[in-house]
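In: Just need the structure, nothing else, for what follows:
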Amino acid sequence: MRNKLCFLVLLILQFGYAQQYDSVVIEKDSIDSNNQVYKVGNVYVFDYEIIKNGISKKLKTNSNDGFELVNKTSDSVGVAKIHLLVRPSIDSPRTNENQTQISYMQGPEFGSFSSTGVVDNSSNVWIHPIRSGFFESLETCPFPFVKKPLSIGLEWQDAMSIGEGWGNQLWGEWSGQLLLSYHYKITGKESITTDLGVIECYIIESKADSKLGTTTLKSYFSDVYGFLRFEYELLTGLKVTMWVVDFMENKAFNDTMTFFKTKEYLKQ
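Out: Alright, predicted model coming up:
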């Protein structure tokens, strides 16, 4: 009986650690309609680079079956841009309950897509990063997250536990669960030059501490567009930078069957 009780306690603790970001305010109603920046029909196109040993790289291939890095200037780059779509959840259930449905696609071939969620309301904005192939590495870092009202100097903390399946020799390996303790702070406000123009952004500096060390994310948040730039540093010193190069709104999306047939995600 005692062994069964101990097992139950450990199981409860494991599920407790697995809870994602307990401080995130997630609404149960008006999940899509009250979004302030990540509105259904929005499309964000990100460029990116991966800095390894001081050399800028991109992905030749990238899937859950594996990935290959090549120099950024190589003719064999296969993943040139990352597209984030804020999709309506009419024909299929939400991937994450009570979160606005988003999909990530890797261009220019658009061979597949992965769906997850974003929380966007008057209390906070919190978004799942892309997590396919190489980008599983971002699971070890703080997620993009900002509390409201936006105020320089505002600080908050949170935590999450992730399984060993997210590990890799390139960005860190571990056994069992890895507890990440997050700290966030809005450190300033800056007008940054983007492909969309000069845009005023709040700067959020965050870190995730664990038994393996510390990862960091510096993010740039616009109260008009959302997150426009991410600067990650992983446990092994690897750096990943992503920035918005195009933005569209009020778009209609093809259904899944049409997408795989045409490789076009926007309705014509």
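In: Please count neighbours and contacts with C-alpha atoms only from this point.
Out: Fine.
In: Which parts of the stretch 1-150 of the chain are strands?
Out: Assigned by DSSP state E, counting those that start in this stretch, the stretch 1-150 of the chain shows strands spanning 43-52, 55-63, 66-71, 81-86, 100-107, 113-120, 124-127, 145-147.
In: Now distance to E136 and mean neighbour count too, for the ones you listed, in a markdown table please.
Out: Below are the strands of the stretch 1-150 of the chain laid out as a markdown table (distance: least, C-alpha to C-alpha, whole Å; neighbours: other C-alpha atoms under 10 Å):
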| stretch | distance to E136 | mean neighbour count |
| --- | --- | --- |
| strand 43-52 | 13 | 20 |
| strand 55-63 | 10 | 18 |
| strand 66-71 | 11 | 16 |
| strand 81-86 | 14 | 23 |
| strand 100-107 | 13 | 22 |
| strand 113-120 | 12 | 21 |
| strand 124-127 | 15 | 21 |
| strand 145-147 | 18 | 24 |
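In: May I see those strands organised as JSON lines, with distance to E233 added?
Out: Compiled in JSON lines, these are given as follows (distance: least, C-alpha to C-alpha, whole Å):
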{"stretch": "strand 43-52", "distance to E233": "9"}
{"stretch": "strand 55-63", "distance to E233": "14"}
{"stretch": "strand 66-71", "distance to E233": "17"}
{"stretch": "strand 81-86", "distance to E233": "19"}
{"stretch": "strand 100-107", "distance to E233": "21"}
{"stretch": "strand 113-120", "distance to E233": "22"}
{"stretch": "strand 124-127", "distance to E233": "18"}
{"stretch": "strand 145-147", "distance to E233": "16"}
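In: Next, the structure of the following sequence, for comparison with the previous one:
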Amino acid sequence: MKYKLNLFFGIVFLLGSCANNKSDDFICAPEPMPKYDYRASIIGEMTPQLDSVLRIEKRREIFKPCRIYAFDAAFYSASNELLSKERILLMATGKRWEHNPEKQDEILVKYEFDKESIDNINLYQLNKSAISNEWWQTVSTGIRENVEEIWMHPFRSNQYNFTEVAPFPQIKFPLSVGKKWTDNDIKLQEGWGDWSHMKIRSTFEIQSKETIQTTYGELENCWKVKAVSNFDLGRSEVTYWFHEKFGFVKLNYVNYGDQKLHIELAEIKDN
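Out: Down below sits the predicted model:
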């Protein structure tokens, strides 16, 4: 199948919001970039009016509005059986994400799955109480890009829902080999089946800076990060490579059921 990235924008999609389960029509129509993201310096409500809010200079360089990234994704069982192979498209809309507008921009994620394979792939889902035969095709979710960090919700729909209990892709500036940090902010709410109300604790370490090969081509000076998460049902890990121009260009997951997911950059389209 030939994927034509320029069809992703300029065409109206039926958008399924992963947060509120409603459908909206959406096209790429960027708004002026805010000057700041906001982060509370104490635990409390996120609002720019509070004295306790820190202003962080905003960036839109990797998640450039209307730029489309295409990724190839291969999902494997614990016995290394290939369960699915598909393309995932990601586009930043140039708007704030409505569910966290103080801190996050919106991205659209489009999954090019084979509908005839859904029933078979669902047999391998770890979260049995969250299995659905109606998979999302296009979803809206959030990312953060500023002078302190780059952070994104993972590809977490359909057969990839286990990435919600794995470390979220992220980078903390400044970058250096050996740098470590933790992320204990993920606590799942109602609606995540077996995982509802569980808290995920993740650790990260930048291991090296190296040249890697992707479907997109050879990429130099990629920061290799090893991340591990633990929650009530087990441990998941992801090794990912971050490129300072293109972002998270390769991600290799091993979830707590020993299933594997390999994602790598395949194509870029700027409009």
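In: if we can go back for a sec, among the strands of the stretch 1-150 of structure 1, which is nearest K239 of structure 1?
Out: Distance to K239 of structure 1, taken as C-alpha to C-alpha, is lowest for strand 43-52 among the strands of the stretch 1-150 of structure 1, at 5.0 Å.
In: Can you spell out which helices and strands pack onto the closest one?
Out: strand 55-63, strand 81-86, strand 239-248 (3 or more C-alpha pairs under 8 Å, 6 or more residues apart in numbering; DSSP states H and E).
In: roughly how far is that strand from the heart of the chain?
Out: 12 Å (C-alpha atoms, centre = their mean, to the nearest Å).
In: and what of stretch 103-118 of structure 1?
Out: 12 Å.
In: Translate T241 of structure 1 into the numbering of structure 2.
Out: In structure 2, the residue paired with T241 of structure 1 according to TM-score structural alignment is H262.
In: so where does the closest residue to its match other than its chain neighbours fall, helix or strand?
Out: Among residues not flanking H262 of structure 2 along the chain, N252 sits closest, at 4.6 Å (C-alpha to C-alpha, 6 or more residues apart in numbering). Taking DSSP states H and E as the definition, one finds N252 of structure 2 inside strand 247-254.
In: can you tell me how far the alignment partner in structure 2 of T214 of structure 1 sits from F113 of structure 2?
Out: Aligned counterpart of T214 of structure 1 in structure 2: R235 (TM-score structural alignment). Distance of R235 of structure 2 to F113 of structure 2, computed by C-alpha to C-alpha, to the nearest Å: 27 Å.
In: quick one: the helices in structure 1?
Out: Taking DSSP state H as the test, the helices found in structure 1 are 2-18, 256-262.
In: top strand in structure 1 by residue count?
Out: strand 177-194 (DSSP state E).
In: and that one, how far from structure 2 on average?
Out: For strand 177-194 of structure 1, the mean deviation from structure 2 after alignment is 0.9 Å (mean C-alpha distance after the TM-score superposition for structure 1).
In: if you line the two up, which stretch of structure 2 does that strand fall on?
Out: The aligned range for strand 177-194 of structure 1 is 197-214, by TM-score structural alignment.
In: residues making contact with that stretch?
Out: Stretch 197-214 of structure 2 has contacts (C-alpha atoms under 8 Å, 6 or more residues apart in numbering) with 165-167, 176-190, 218-232, 249-250, 264-266.
In: Need the buried ones from these selected in ChimeraX.
Out: In ChimeraX, a selection of the buried entries from the contacts of stretch 197-214 of structure 2 looks like this (16 or more other C-alpha atoms under 10 Å):
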select :165,166,167,186,188,219,222,223,224,225,226,227,228,229,230,231,249,250,264,265,266
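In: Select from the contacts of stretch 197-214 of structure 2 every entry located in strands.
Out: Going by DSSP E, the strands hold 180-187, 218-231, 249-250, 264-266 from the contacts of stretch 197-214 of structure 2.
In: quick revisit: mind putting the helices of structure 1 in a markdown table, mean neighbour count and distance to L179 of structure 1 included?
Out: A markdown table is the format used below for the helices of structure 1 (neighbours: other C-alpha atoms under 10 Å; distance: least, C-alpha to C-alpha, whole Å):
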| stretch | mean neighbour count | distance to L179 of structure 1 |
| --- | --- | --- |
| helix 2-18 | 12 | 7 |
| helix 256-262 | 13 | 36 |
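In: Nearest to I102 of structure 1, out of these?
Out: helix 256-262 (13.7 Å).
In: Where in structure 2 does the closest one fall?
Out: By TM-score structural alignment, helix 256-262 of structure 1 lines up with nothing in structure 2.
In: about what we covered before: among the strands of the stretch 1-150 of structure 1, single out whichever gets nearest to K4 of structure 1.
Out: strand 113-120 (35.3 Å).
In: quick check: angle from the closest one to strand 81-86?
Out: Angle, strand 113-120 of structure 1 to strand 81-86, by axes from the mean of the first three to the mean of the last three C-alpha atoms, to 10 degrees: 50 degrees.
In: which strands and helices sit next to strand 113-120 of structure 1?
Out: strand 100-107, strand 124-127.
In: Can you add distance to Y17 of structure 1 and give those strands back as JSON lines?
Out: Converted to JSON lines, those look like this (distance: least, C-alpha to C-alpha, whole Å):
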{"stretch": "strand 100-107", "distance to Y17 of structure 1": "24"}
{"stretch": "strand 124-127", "distance to Y17 of structure 1": "18"}
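In: Next, the buried residues of stretch 191-202 of structure 2.
Out: W195, M198, K199, I200, R201, S202.
In: Closest to R59 of structure 2 out of those residues?
Out: S202 (24.9 Å).
In: W241 of structure 2 versus the closest one, what's the distance?
Out: 17 Å.
In: hang on, isn't I121 of structure 2 packed against Q159?
Out: Yes: in this structure, I121 of structure 2 is within contact of Q159 by C-alpha atoms under 8 Å, at 7.0 Å.
In: ok, the two, which is more surrounded?
Out: Q159 (22 against 17; other C-alpha atoms under 10 Å).
In: so F113 of structure 1 makes contact with Y104?
Out: Yes: contact status for F113 of structure 1 versus Y104: in contact at 5.6 Å, counting by C-alpha under 8 Å.
In: on that earlier part again, can you check what angle separates the strand holding N252 of structure 2 from strand 217-231?
Out: Going by the same axes, to 10 degrees, strand 247-254 of structure 2 makes 50 degrees with strand 217-231.
In: picking up where we left off before, burial measure for the residue nearest to H262 of structure 2, as a count.
Out: Neighbours of N252 of structure 2 (other C-alpha under 10 Å): 18.
In: likewise L14 of structure 2?
Out: Count around L14 of structure 2 with other C-alpha under 10 Å applied: 15.
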